[in-house]
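Build me a model from this:
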Amino acid sequence: MKSMLLNRFYPIVRLLCLFIFLSAISSCKQGKQKATEAINVEVDAFDAADEIIKRIVVPEFPDQIFNITDFGAVMDGQTDNSKAFKDAIENCHNAGGGKVLVPAGKFLTGPIHLKSNVNLHLEEGATVVFTTDKSAYLPLVHTSYEGVQLMNYSPLIYAYRQKNIAVTGKGTFNGQADNENWWPWCGNSKYGHKENTPEQKDAHNLPRLRIMNEKGTPVSERIFGEGHELRPTFLEPFECENVLIQGVTFTNAPFWVIHPIKSNNVTVDGVTVSSHGPNNDGCNPEYAKNVHITNCTFDTGDDCIAIKSGRNDDGRRENIPSENIVVENCIMKDGHGGVVMGSEISAGVRNVFVRNCKMDSPELERAIRIKTNTLRGGFVENIFVKNIQVGQVKEAVLRINTYYGIYANQEGDFIPTIKNIHLSDIQVANGGKYGILIKGREESPVKNVTLTNVHIKGAETPLSVENSEPILFTNSTINGKAY
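Prediction:
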């Protein structure tokens, strides 16, 4: 059976698009035959992951160097170097591309806007520090907040509709967000918010943006920024193609850290995110396609990696699923989840591959997480997780929740669908409160969850499963018991 299946499907992987391939391999029969085919599906699926990586275009740049000090940059950590960064990038772009070099030293700047064919490169020992003067992040730009597009403060590093861009090197980007700057706007006293001061939940902030989302207000009319309290992302390639983020460290982020939105061919390689502020997700591909996240370390205040595709009406209008995403050789420390799909997921997520990662921290809540509700809707399908070492998680190794919602009134008319979730070769030393925690919908049960060679120890409750097809276990145990 194994040989026949491999012979049948391997040419399809090479010749057809991934979606067709995965649709074919996920249509397996019930019972023992289904359990057997699940193993073969994983073998073929990770061949497909290799194909995704091969197809991703990693940008290359002309051998030209534009040192920011040649454009007036001063490495004293106090002088505003915004013009030096802008002029170096402009000159590099106009010359056909190359490397904008940030040498060792401490450079203060406002937001950095990248242009096509520019590689912003930080030498070892270089630190770029972003100003706390919020007026520097004006004029407003087309960006996004929690899955809803708007005109807001510029991200700290921003590229809009650019091609062949990179941020590389061994230096550090420090967003200078803390309990005095940006973070208090989240509304939590833990992050410096003081009673009776503005916060993101005030009527002129998120509630106003939510209404604009529902009404379909043009993005150009969704004006926020000054006088509002919605924090910018750190690094945001928006509608970009061929993006490389490599080697650098991000710390003290205002909000989401790496946010490739509506972008294609994105490589995040060897990056360290060490940022424990509110909503400090490490990497959030959104409406993104062909993404490779590898050799990274995430130590975050929220999800390490969270794959998204728009919130509610915005996501359904865009109708751009995030797809063909490979995560490998990464370390996940603190965070709400290791690899997460949702909750802004209204356009759907499919074809996600996670392999050869280590997840371990008393503050890591889940290893793999899928979260949505009937306001978000959306779909999640074809998720493959293989060869993961989990030391400790707080809540669950796998959590699927279709009733997700921190805030009230999270019920609507958009029933989510979740299917084809495959975990294999996973060792868990301490599974937390649950081994597997699934809460599907009676109208749309979770389908085709398989565990192969998965061994979970130390779970207080092995299984809590509602509204799901029976999980298919092959050579798997929870607390030493075979299932």
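
going forward, measure contacts and count neighbours with C-alpha atoms only.
OK.

ok, Pro62 - contacts?
The contact partners of Pro62, taken as CA atoms under 8 Å, 6 or more residues apart in numbering, are Gly96, Gly97, Gly98, Lys99.

Just the buried residues of these.
Buried members of the contacts of Pro62, counted by 16 or more other CA atoms under 10 Å: Gly97, Gly98, Lys99.

closest to Asn284 among these?
Nearest to Asn284 among the buried ones among the contacts of Pro62, counting by CA to CA, is Lys99 at 25.8 Å.

another one to check against the first:
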Amino acid sequence: MEQSRRRFLAVAAGGLLVTPAVAGRAEAGTAWSRVPAIRRRITPPRFPRRVFPVTGHGAVGDGTTKCTEAFARAVAACSAAGGGRVLVPAGTYLTGAIHLADNVDLHLEAGATIRFSRDPADYLPVVATRYEGIELMNYSPFIYAHGRTNVAITGEGVIDGQADATHWWDWSSDPAPSEGPDKKLLAQLAEDGVPVAERVFGEGHYLRPNLIQLYRCRNVLIEGVTVKDSPMWNIHPVLCVNVTVRGVTVDSPNGPNNDGCDPESCVDVLIERCEFNTGDDCVAVKAGKNADGRRVNEPSMNILVNSCVMRDGNGGVTVGSETTGGVRWVFAWNCTMSSARLERAIRIKTNPERGGYVRDLYFRDITVGQAADAVVEVALNYENKHTGPYFPDVGGIDIRRLRAGRAPRAFTLIGNPGNPIRGVRVSDSVFEEMAEPDVVTDVNGFELRNVRVNGQRV
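Below you'll find the predicted structure:
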């Protein structure tokens, strides 16, 4: 599968593997002409019309009977038969980790809830995963697939992580036990080049799993479901090709690091007609972090975000902070963003430890009712780090027809001394009620064309 992914990357990049050296500055009109071809390549998987109800394999939807083995039997039977639909009927199903297989569509009927156990032991044995851009062996994500082809999670039901202040979220900060020491240990293991198979966490450690993670998969569909209350990131495709996330509701505004959808080192991703209400970034495009990101060295590329609604969150459409493998060709349009707890609408964040590149980001027809910080933020000092050995290459950002109502400021653009942001273009846009001056430092090529702030052309 790895050789196939490399060949696909070459085709998707127009015949060249993407490196900083080839990350040129396409004009916006030419860039947007790429979208139809990307969109045609993103095709949801299809499944045979076989149906395998989990209730036929021993699941009981009473909310108290643990159904982990029943889900495993239904998935195994579906895959062994050549694929089809693992059906979750109306009811509430308590379970541990669910691992998907080739050609399996996990389908939740209206009125169905998959409610995940709060017992960490139900997510063992450890599996190969990523935690904040670094590979390791850790607790299984609640719904997980690794190296699979044609996988889906669909329907009208609810996927409930059941995290709260006393389960999972309490691992995010002091007092102990908390994830802080384990995050430092994992980062050091990666810096030291310790093999992933030897970076074993899980029991006795406190690195939170994701709610949904598809890892090195091809042809992925997540459609229609509502997801809520993840231990951390809600939907996390990693190193995947051909991903559709459509008509999904993420309702997780109170959890720490409860990002909505985080495609990481993925190629050809469509996020369409989704609604996000999150405790962190709504959509965050990522590409690995620091030493481990340089080892894996895979970009995120050809990411389409269309007709989504963003409410609470640290950022509406975000890139970073894990940018080490590079991010290129991100397009977002026809999105509506507004909340007193939405900090920024468009956000790019990285720092001089990340390296990598962030180029060719295109936004148009974005409506922002209110934001709690800057409408647009590009910050190369994330986590207050201004210097380091791996300056990121960030630029080629084009924003058109953005209309913002109320926020403290229109722009926060912070480059690094000696490593500026290179190219931010904003045109035909209106920022109506901005309370404070913009913050713009270490930026080359900040262009405003037909832009009004507080009624004045700037």
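
Please state their TM-score.
In this superposition the chains share a TM-score of 0.94, using TM-score structural alignment, normalised by the length of structure 2; 446 aligned residues with a CA RMSD of 2.0 Å.

Same list, the buried ones among the contacts of Pro62 of structure 1, but as a markdown table with secondary structure and distance to Lys34 of structure 1 please.
As requested, the buried ones among the contacts of Pro62 of structure 1 are exported to a markdown table (DSSP: H, G, I helix; E, B strand; the rest coil; distance: CA to CA, whole Å):
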| residue | secondary structure | distance to Lys34 of structure 1 |
| --- | --- | --- |
| Gly97 | coil | 52 |
| Gly98 | strand | 52 |
| Lys99 | strand | 52 |
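
Dump those residues to CSV, plus distance to Asn40 of structure 1.
CSV is the format used below for the buried ones among the contacts of Pro62 of structure 1 (distance: CA to CA, whole Å):
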residue, distance to Asn40 of structure 1
Gly97, 45
Gly98, 45
Lys99, 45
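
tell me how far the ends of stretch 470-483 of structure 1 are from each other?
Across stretch 470-483 of structure 1, the terminal residues are separated by 11 Å (CA to CA, to the nearest Å).

how far out from the middle of the chain is it?
Relative to its chain's centre, stretch 470-483 of structure 1 lies at 30 Å (CA atoms, centre = their mean, to the nearest Å).

List the buried residues for it?
Ile471, Leu472, Phe473, Thr474, Ser476, Thr477, Ile478, Asn479.

With distance to Glu123 of structure 1 and secondary structure as new columns, can the residues you listed be given to me in TSV?
Shown next, in TSV, are those (distance: CA to CA, whole Å; DSSP: H, G, I helix; E, B strand; the rest coil):
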residue	distance to Glu123 of structure 1	secondary structure
Ile471	49	coil
Leu472	50	strand
Phe473	49	strand
Thr474	49	strand
Ser476	47	coil
Thr477	48	strand
Ile478	47	strand
Asn479	48	coil
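
Going by distance to Val446 of structure 1, which of these wins?
Within the buried residues of stretch 470-483 of structure 1, proximity to Val446 of structure 1 (CA to CA) peaks at Ile471, which comes in at 9.6 Å.

Map that closest one across to structure 2 for me.
By TM-score structural alignment, Ile471 of structure 1 lines up with Phe446 in structure 2.

Secondary structure class of Ile20 of structure 1, three-state.
Assigned with DSSP: H, G, I helix; E, B strand; the rest coil, Ile20 of structure 1 falls in the helix class.

sorry, that was for Ala24 of structure 1
helix.

which part of structure 2 lines up with the one helix or strand Asn290 of structure 1 maps to?
Element membership for Asn290 of structure 1 (DSSP states H and E) is strand 289-294. Per TM-score structural alignment, the counterpart of strand 289-294 of structure 1 in structure 2 is residues 267-272.

could I get the buried residues of stretch 470-483 of structure 1 as CSV with distance to Glu226 of structure 1?
Compiled in CSV, these are given as follows (distance: CA to CA, whole Å):
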residue, distance to Glu226 of structure 1
Ile471, 50
Leu472, 53
Phe473, 54
Thr474, 56
Ser476, 54
Thr477, 54
Ile478, 52
Asn479, 54
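
any idea how far Pro462 of structure 1 lies from Glu442 of structure 1?
The spacing between Pro462 of structure 1 and Glu442 of structure 1, counted by CA to CA, is 22 Å.
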